[in-house]
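Trainee: return a 3D structure for these sequence lines:
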Amino acid sequence: MQLLIDTNVLIPLEEANRLLSADLAELARLCDELGISICVHPSQQSDVEQDKNVERREHLLSRMQRYTRVQNPPILTLEEKHHHGWREINRNDVVDNLLLACLLRGAVSFLVTEDKGMRRKANASGMGEAVFCIREIIVHLNNLRSTPLSSPIGIELKYAHEFNVADGFFDSLRESYSGFDNWWIEKCSRGQRQLWAVCDGIQPRAICLFKHEKNEKVAENKPILEGDILKLCTFRVGEKVRGRKVGERFLYTAFEYAVHHNLSWVYLHTNAEAHSRLIDLCLEFGFKLYGSYNGDTVLVKSMRAPVEQGEIPPLDYSIEFHPYCVDDISIRKFLVPIMPKYHERLFPDLSNETYGGEPMFDAIKAIPSSEGNTIKKAYICHSNIKRMRSGDIVCFYRSDDRRSIQVIGVIEKAVRVESLDELINLVSKRTVYNMGELARMVERPCLVILFRMMRIIPEVTVESMKQMGVTPSQSISEIADVAYHSLIPSLSSET
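Mentor: Take a look at the predicted model:
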């Protein structure tokens, strides 16, 4: 297994006269422990050769010899580059495309880069699951070890005044926004504002401040957003939980909150330059760019899905209008059996500790792993079923103990895999199976179902299913449309 590092990772990893950061030291240690080769692309040497600092250049060139070179690296045709929209305006574009070509053709398993543009290119070409920033790859490699990382503390509903604004956690917000401390105390603390938080004891590790608005003009030169609105005001994920999908968890919490309170919109303002990753995350989950406000980028998501699907493909519809999706007769529905131990990991809001508790937007007491935090999840099995398509619906049947359905998802894609590298490549950002577990799974061909979790529904018992002619088995089975609609509440638009 090979991990390709971009030049922007190589330089701080090997630069003389600079202390090695804790993250880079941990990355090197984990790769060594897991037997993963850190490799470089031959073209990166010419990048380093252009460095005008002679001492640094010679040092880096000598240190590059310790890394595996990608042998006979693939070169894409002009047609392939055009297909993916990979322009080559300058030398940096050329090198970026050569690195991405290695990932595209399977010459490497992962690409690690801090380059926002490369990450966007990879996402647009369907390779985003295998491209990591340094913090993300560390979390993933830790997950592959026999002993996984401890889980982050669950999201809790807090008041702004419970936190000391002088805490170092707020430093980046202070630097980004003039008068932040005064705003927090006067507007948030004294205004009894609430927020969702991930805490370690009394210390904040991530926060999402929110408030209700109505008929608000959220962007310059744009019409008023009519209706009831949820504004995500301050969205910050700290270093200690970064890479654990806490941002995705916050968005899921916001969507559930908006549905519960019958709100029409969710929106936020953010600095495009400082928070490009937040923008990319929001765009993945149905937000649209909606102009600007006082120099900030505005992102808006509608919580009112159109009654008619129109020309929107089913998966795109479920992304744009989450938690609504297309569930008419054109969509196949599948019953997916899942053992309780895996159900607990994938769907922590329904774990034995939280089962039957308060709604998640009142108090999340679950302690989820990164795969529990995600909306985008992966399910691995050995089913031979071949009828699954993008946009189809999966109903997860918890076997053994509860023997019921409570979670509905929409399939992004279902892929059959036979190699460990291919399996890791697909599920790397969606599951915390360790290397040993994944290796055992792929001893025979696997079916990997990449899906988006859409809804937690009122429990549908096995007795109710049998009354409608649906008998759960140990493998995935298809549910007739009539039976499905008799058992499952409608997931389509309620407008």
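Trainee: CA only for contacts and neighbour counts going forward, please
Mentor: Fine.
Trainee: just to check, residue 299 is in contact with residue 288?
Mentor: Yes. Assessed by Cα atoms under 8 Å, residue 299 is found in contact with residue 288 at 5.4 Å.
Trainee: those two: which has the busier surroundings?
Mentor: Between residue 299 and residue 288, counting by other Cα atoms under 10 Å, residue 299 is the more crowded of the two (22 against 17).
Trainee: how much space between the more buried one and residue 280?
Mentor: 11 Å (Cα to Cα, to the nearest Å).
Trainee: quick one: distance of the host helix or strand of residue 103 to the chain centre.
Mentor: For residue 103, the host element (DSSP states H and E) is helix 91-104. Per Cα atoms, centre = their mean, to the nearest Å, the displacement of helix 91-104 from the mean C-alpha position of its chain is 24 Å.
Trainee: could you pull out the buried residues of it?
Mentor: By 16 or more other Cα atoms under 10 Å, the buried positions in helix 91-104 come out as 95, 96, 97, 98, 99, 100, 101, 102, 103, 104.
Trainee: SS state for the nearest residue to the third one once chain neighbours are set aside?
Mentor: If you skip the residues right next to it in sequence, residue 97 has residue 86 as its closest partner in space, 6.8 Å away by Cα to Cα, 6 or more residues apart in numbering. Residue 86 carries the three-state label coil when classified by DSSP: H, G, I helix; E, B strand; the rest coil.
Trainee: ok, now the one 3 residues further on?
Mentor: Residue 89 carries the three-state label coil when classified by three-state DSSP.
Trainee: contacting residues around residue 382?
Mentor: Contact analysis of residue 382 by Cα atoms under 8 Å, 6 or more residues apart in numbering lists 444, 445, 446, 447.
Trainee: out of these, which end up buried?
Mentor: 445, 446, 447.
Trainee: for those residues, which one is nearest residue 123?
Mentor: Nearest to residue 123 among the buried ones among the contacts of residue 382, counting by Cα to Cα, is residue 447 at 22.5 Å.
Trainee: another for comparison:
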Amino acid sequence: MKVLLDTNIVIHREAGNVVNPDIGILFKWLDDLHYQKCVHPVTVEEINKHKDPKTVATFNIKLGNYHQLKTKAPINHTVQQVCSKIDNDKNDLSDTTLLNELVNNRVDILISEDKQIFHKALLLGVCDRVFTIDSFLEKVTVENPKLQNYKVLSVKQEHFGNLNLADEFFSTLKQDYPGFDKWFNRKADEIAYVCKQDNKLLAFLYLKIERGTEDYSDIIPAFSKKKRLKIGTFKVDYNGFKLGERFLKIIFDNAIQAKTEEIYVTIFNKRLEQQRLIALLETYGFVFHGHKKSGSNEELVYVRNFSKKANRDVPKVTFPYISTKGSIFIVPIYPEYHTNLLPDSILKTEFPADYVENEPFRNAISKVYISRSIERNLESGDMIAFYRTGGLYKGVVTTLGIVESVITNIKDEHEFIHLCGKRSVFSIQELLEHWNYKRNNRPFIVNFLYAYSFPKRITLNDLINLKIIPNVNSAPRGFAKISFDDFKLIVRETKTDESIIVY
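Mentor: Next up is the predicted model:
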């Protein structure tokens, strides 16, 4: 397998002053899988343009560890047609040159963090062979479970004072923020959300409620007065396990609980992990606001309007708010899969240690549900109530989800596995079994957002008594549409926080 690495990946890997564990994890996987790490002549050309001869010499020595493509593929006609319309400068032309190698099948995949490359790949029909670091790690971990070398990953609350400030995790924060050590030590008795592996930090989140009386004079344009949730510090090092999404859900849960009007974060975009974090925030509705003076530098300011509204077409941008304007469904999920897929909906009878977030699908907000239901007419923004099967008294309604998309007419098992990715609770073998179980009734996929866990769980018996379900034989076996009045009964009986529901 020949893997072409974009220039930004190579530079971040080989630059001596960049601390980026994510790149190390990527290269470890490439080595473990015996994939050939390739660089293109345009990458060598770009590196050789550096002003410092010593830097150029050092990089050229390090490039000896890669397979350098000896020639450039002739420009493909389709590539020429598509890219000539959108290429504006030398960087654009370099991106096109890399993609041209892929289209000509001289390499098997391309790894990049460049958004423009992904846009072009989509237009050229090769987006399934172009990966970010995150998406590549998702792919290889799901395809090679025996090669995964991780222990339990869990998100916990921890006092600052119990954390090791000398941990390498904090090194980039110290570089970015002069005085970080003093700030950190002053927070000794305050709480942060952390994720550790082998006693080393992988992710860190600190949140602060602001009530509109703060001095925002260093933010341009200036903030108006309103109650905000500030993402004080947010860093995620580890890739492939959806920790960023897990922490985002914590942010949104805190914003709901505090009844804030807006969420904001100030962040640099110097390193890949910061750029990926910005991309994740934008996916969930954060928009660029302006700049904040930070010492001699400027941070970017991103804000998320947290007023109560729901976008049915793109529900991520208003997550976790749920619209009642569409259809509402109830759908079953078996006990053996329930808490793995919906970890915040764990039952009191289950043991939390069995469900610590060491699988990507547990951490993700965006998840996959596989079904053969007769009812397939779900649309973006529709609501799903998940029913954990178990009979009259053990079967319970636990969770609300928001439909993102529905994928039917899947052409083959390879596309099916690719579409499920790491957001499904099933292994590749189990996915193959699902695909081949009934050849005349192939499964379809519902992509949904894991929005809310009911505080009180109502049983199948309750659903029958409330006349939402006629009898025990009518327990949902696929997607079953329920009325708005039925949904209101579920909301009432489960003591749902209605602040997330947009009527």
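Trainee: about what we covered before: in strands only, show me the contacts of residue 382 of structure 1.
Mentor: Among those, the members found in strands (DSSP state E) are 446, 447.
Trainee: got a list of what residue 311 of structure 2 touches?
Mentor: Contacts of residue 311 of structure 2 (Cα under 8 Å, 6+ apart): 317, 318, 323, 381.
Trainee: and the helices in the stretch 151-300 of structure 1, which stretches?
Mentor: 171-176, 180-183, 246-260, 276-284 (DSSP state H, counting those that start in this stretch).
Trainee: now do the counterpart of residue 28 of structure 2 in structure 1 against residue 421 of structure 1, distance only.
Mentor: Mapped onto structure 1 by TM-score structural alignment, residue 28 of structure 2 lines up with residue 26. Distance, residue 26 of structure 1 to residue 421 of structure 1, using Cα to Cα: 22 Å.
Trainee: which of the contacts of residue 382 of structure 1 are retained in structure 2?
Mentor: By both residues aligned by TM-score structural alignment, their matches' Cα atoms under 8 Å, those still in contact after alignment to structure 2 are 445, 446, 447.
Trainee: quick one: map the last one onto structure 2.
Mentor: So that's residue 447 of structure 1. Under the alignment (TM-score structural alignment), residue 447 of structure 1 maps onto residue 444 of structure 2.
Trainee: show me what contacts its match?
Mentor: Residue 444 of structure 2 touches 370, 371, 372, 406, 407, 408, 409, 410, counting by Cα under 8 Å, 6+ apart.
Trainee: buried ones among those?
Mentor: Judged by 16+ other Cα under 10 Å, buried ones among the contacts of residue 444 of structure 2: 370, 371, 372, 406.
Trainee: contacting residues for the residue nearest to the first one when sequence neighbours are not counted?
Mentor: In space, and not counting its chain neighbours, residue 370 of structure 2 is closest to residue 445: 4.9 Å by Cα to Cα, 6+ apart. Contacts for residue 445 of structure 2 (Cα under 8 Å, 6+ apart) come out as 368, 369, 370, 371, 406, 407, 408, 420.
Trainee: go on, residue 466 of structure 2?
Mentor: Counting by Cα under 8 Å, 6+ apart, residue 466 of structure 2 touches residue 489.
Trainee: please redo it, this time with the cut-off set to 6 Å
Mentor: By Cα atoms under 6 Å, 6 or more residues apart in numbering, no residues touch residue 466 of structure 2.
Trainee: what about it, distance to residue 488 of structure 2?
Mentor: Counting by Cα to Cα, the gap from residue 466 of structure 2 to residue 488 of structure 2 is 11 Å.
Trainee: same question for residue 496 of structure 2.
Mentor: 10 Å.
Trainee: in the helix or strand harbouring residue 123 of structure 2, what's buried?
Mentor: Assigning secondary structure by DSSP H and E places residue 123 of structure 2 in helix 115-124. Under the neighbour-count criterion of 16+ other Cα under 10 Å, helix 115-124 of structure 2 has 116, 117, 118, 120, 121, 124 buried.
Trainee: nearest residue to the second one in space, ignoring adjacent ones along the chain?
Mentor: What it means is residue 117 of structure 2. residue 95 (6.1 Å).
Trainee: give the aligned equivalent of the one you found in structure 1.
Mentor: By TM-score structural alignment, residue 95 of structure 2 lines up with residue 96 in structure 1.
Trainee: cool, and residue 301 of structure 2?
Mentor: That one, residue 301 of structure 2, aligns with residue 298 by TM-score structural alignment.
Trainee: burial measure for that match, as a count.
Mentor: 23.
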